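here are the coordinates; sequence isn't available:
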């Protein structure tokens, strides 16, 4: 059970270098002009902030050519080609077309995009940043001729015209405006978290119409954690046990840049957010995001007393593993990385004692990462040396339930036990098609 944790965020996987510079066959400075190249470079950075590559580049696919499958409550959709290819991409888009798709979820031909595209967040992106993003996608990305694939959603749920009414009900138009009484760093952080970073897309609970329950800090549900596609995206509020309440500003900034700190390690979808987006942020922007997140009041907690570390009962169980089924599994498969004391070897190997994602009521992320492992964190081009492996082929449902129940009770974590039926359900949904 290496790296059993997650922190901020939400989205999928691809490599950072794809958007760090213009591809060799993209437009050159002589073609677009020196001033335009500055705009293109600015757009490249903004595309990293928006984590565009994570969704629009399929594994082993060409940058931004689409094809990545995404599961929704209605069925599977496939992300579109956003390279400047005139036939299959967005090469025929004007800047106005691009802005409308980005901020309103309406394609050039007038069809509505599914809100899996986080346009309710991108609606807050200002005009200057839209212009820079357009310049990047038109002049800094190589065109790829790759046809878009139709969704697997069945009729009548695949009809798009009802999305007009969804937008009327849930889309708040208008770029972000600075909040009076807040300083420059706070407002910059709010703009990034609510807009380009679209953190709420994963970390905010959704309503019955799949709308985010809140789009900014004025709603108590904002960034309070949410279940999405087999993972529980972490609570990013100041909640003391399951949120960021025990994280210092420096620890949060470290997590954004490296994907790990003494509290947690990124896994699942958050791995790609670190790989493709947050590690590339400027120090100033990382500090702004941290300033904003650390200002959010506690929300979405369990109401439990503040966590305090106590290893004694767990140590007794591990001294006599034959008396505890979960302790037996932990001793055989987990202890060498996460330790008898549950502290792991942070930041290389995640702690389990007091870990926010261990303490949270919903155990989906713990089950998922134990079954399926997680991808490598790749920081400055160097993969993490100890990625969490998957145990789906090694441990049965009851064994995984036993060891996770042991972990969630251990070291005074005090989290609910895990049942074998929960493991079986996630095994079926995440292993399908593998």
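That came through fine. Since the structure is predicted, the reported quantities are computational estimates derived from the model, not experimental observations.

C-alpha only now, for contacts and for neighbours.
OK.

residues of stretch 83-90 that come out buried?
For stretch 83-90, a neighbour-count test (16 or more other CA atoms under 10 Å) marks 83, 84, 85, 88, 89, 90 as buried.

with secondary structure and distance to residue 197 as extra columns, can I get these in a markdown table?
Shown next, in a markdown table, are the buried residues of stretch 83-90 (DSSP: H, G, I helix; E, B strand; the rest coil; distance: CA to CA, whole Å):
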| residue | secondary structure | distance to residue 197 |
| --- | --- | --- |
| 83 | coil | 21 |
| 84 | coil | 23 |
| 85 | coil | 26 |
| 88 | coil | 27 |
| 89 | coil | 23 |
| 90 | coil | 22 |
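
could I get those residues as JSON lines with distance to residue 395?
Output for the buried residues of stretch 83-90, formatted as JSON lines (distance: CA to CA, whole Å):
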{"residue": "83", "distance to residue 395": "43"}
{"residue": "84", "distance to residue 395": "47"}
{"residue": "85", "distance to residue 395": "47"}
{"residue": "88", "distance to residue 395": "44"}
{"residue": "89", "distance to residue 395": "44"}
{"residue": "90", "distance to residue 395": "46"}
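
which of the residues you listed lies closest to residue 320?
residue 83 (58.9 Å; CA to CA).

take the one below as the second:
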């Protein structure tokens, strides 16, 4: 065994100690002090804070199905292992009951805990950073006085030793989360409001923007790059592009987007998984003006560079074969047996009940993760007062790997769909991913729908 010279060992230990010491100081450079005095008992301020917390979708990440609101415990998968959201109720022992406004503001906007430790970037403070202190003050009043305190200890992360050290996050923040302010792209007040909601409290980029080598969002605004909101794979789902290409929002109207944000559905589409949670806990509560502002802003985004605004025409020969009972592949047999009763022979589903598969970019997109995961794990629609019932898709985990690949390939390439081929190894990998996914109640499926209008609008 090679022996390291004593001088190298001492230098290594000294370097590590220096890096650790500097990391203790870096968070203090991010924190701020505010002159705002917050009356946490002001009913108007509490109500304002409740609305802002809805726009920031705090409850979705800091709650679990069947658990207490804001008490934490939701698992979030990272390449290094699962971390869990924290208790942000005003409980003084396990929550944030002892936080001052400055403590709360620094955690929300700058990613620094009360103990001066850096927060994991699963908390979207790079987005929240552009929120004005006055809005965060209103949220503070809401969390201190409008949320029930819940005594629920926080769960430790499942990252392995050494990799679970928190102090290196201070360097991550210095490199990937510099201080920034909101800069409107336009003088149009409506579009500026939409941009702010998308870029800031809505933190849409957390799911819909690709991550870089340090797991950082590669762009935090449209001004940074046209890669902003251009789609990403997160937690095993494909979060679609929200830009102007065909796989994005090219043929969506502003009114359709407003309807989707408000209800989680249109006549053609339905939200699942993380997007269902966003609708259920956040966007359904937003004002019509704010929903319109977000939708109008998204429609101004140019296509992702190199991505087509349209796709090549393809004749639908699938529908007639299914209607005639012509099953010329294993995939067609499986589709007829397990899928057709809901999604229909023409793949267009049922308005506001079953989403379309034909023309749905979540089905035929370059990444098949979403369709594989929803096939294996199922999902449900968001519950809102705008529709009488929320429907659930069953899981088909008992199908063999070969059969899952067959039916997924059939769906991805039938009607007018044109997707790449999925193989058995892809199914095996998804099963393995799902087997490692922490469970806290019921796992939800993703949005297979936001682009499903593409098929209907081409007719």
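Sure thing, it's come through. Owing to the predicted nature of the structure, the values given are computational and were not obtained by experimental measurement.

give me the TM-score for these two chains.
The TM-score (TM-score structural alignment, normalised by the length of structure 1) is 0.88; 399 aligned residues with a CA RMSD of 1.9 Å.

re earlier: wait, which of the buried residues of stretch 83-90 of structure 1 is closest to residue 372 of structure 1?
residue 83 (31.6 Å).

just give me the match in structure 2 for residue 284 of structure 1.
Residue pairing (TM-score structural alignment): residue 284 of structure 1 is matched to residue 289 of structure 2.

three-state assignment of that match?
Three-state assignment for residue 289 of structure 2 (DSSP: H, G, I helix; E, B strand; the rest coil): helix.

so how many other residues sit close to it?
13 (other CA atoms under 10 Å).

now do the same end-to-end measure for stretch 46-62 of structure 1.
19 Å (CA to CA, to the nearest Å).

now do the contacts for residue 192 of structure 1.
49, 198, 289 (CA atoms under 8 Å, 6 or more residues apart in numbering).

now for it: what does it line up with in structure 2?
Match for residue 192 of structure 1 (TM-score structural alignment): residue 197.

now the helix or strand containing its match, how far from the centre of its chain.
If you go by DSSP states H and E, residue 197 of structure 2 is part of helix 189-199. Between the centre of helix 189-199 of structure 2 and the centre of its chain there are 19 Å (CA atoms, centre = their mean, to the nearest Å).

one more: stretch 267-276 of structure 2?
13 Å.

repeat that for stretch 216-227 of structure 1.
Counting by CA atoms, centre = their mean, stretch 216-227 of structure 1 comes out at 15 Å from the chain centroid.

so the closest residue in space to residue 370 of structure 2 that isn't next to it in sequence versus residue 283 of structure 2, what's the distance?
Distance criterion CA to CA, 6 or more residues apart in numbering; nearest residue to residue 370 of structure 2, sequence neighbours excluded, is residue 237 at 4.7 Å. Using CA to CA, one gets 20 Å for the distance from residue 237 of structure 2 to residue 283 of structure 2.

kindly report the same for residue 122 of structure 2.
Distance from residue 122 of structure 2 to residue 283 of structure 2, by CA to CA: 20 Å.

helix/strand/coil for the aligned partner of residue 159 of structure 1 in structure 2?
Here residue 159 of structure 1 is matched to residue 165 in structure 2, going by TM-score structural alignment. For residue 165 of structure 2, the assignment made with three-state DSSP gives coil.

let me see the ranges of the strands in the stretch 251-400 of structure 1.
Using DSSP state E, counting those that start in this stretch, the strands of the stretch 251-400 of structure 1 run over 378-379, 382-383.

quick one: contacts of the first one?
Okay, so that is strand 378-379 of structure 1. 258, 275, 279, 384.

equivalent analysis for stretch 167-174 of structure 1, please.
The contact list for stretch 167-174 of structure 1 (CA under 8 Å, 6+ apart) reads 103, 104, 120, 123, 124, 211.

check the mean deviation of the next helix or strand after the helix holding residue 197 of structure 2 from structure 1.
Using DSSP H and E, the next helix or strand after helix 189-199 of structure 2 towards the C-terminus is helix 205-208. Helix 205-208 of structure 2 differs from its equivalent in structure 1 by a mean of 0.4 Å after superposition (mean CA distance after the TM-score superposition for structure 1).

many thanks, I have nothing further to ask.
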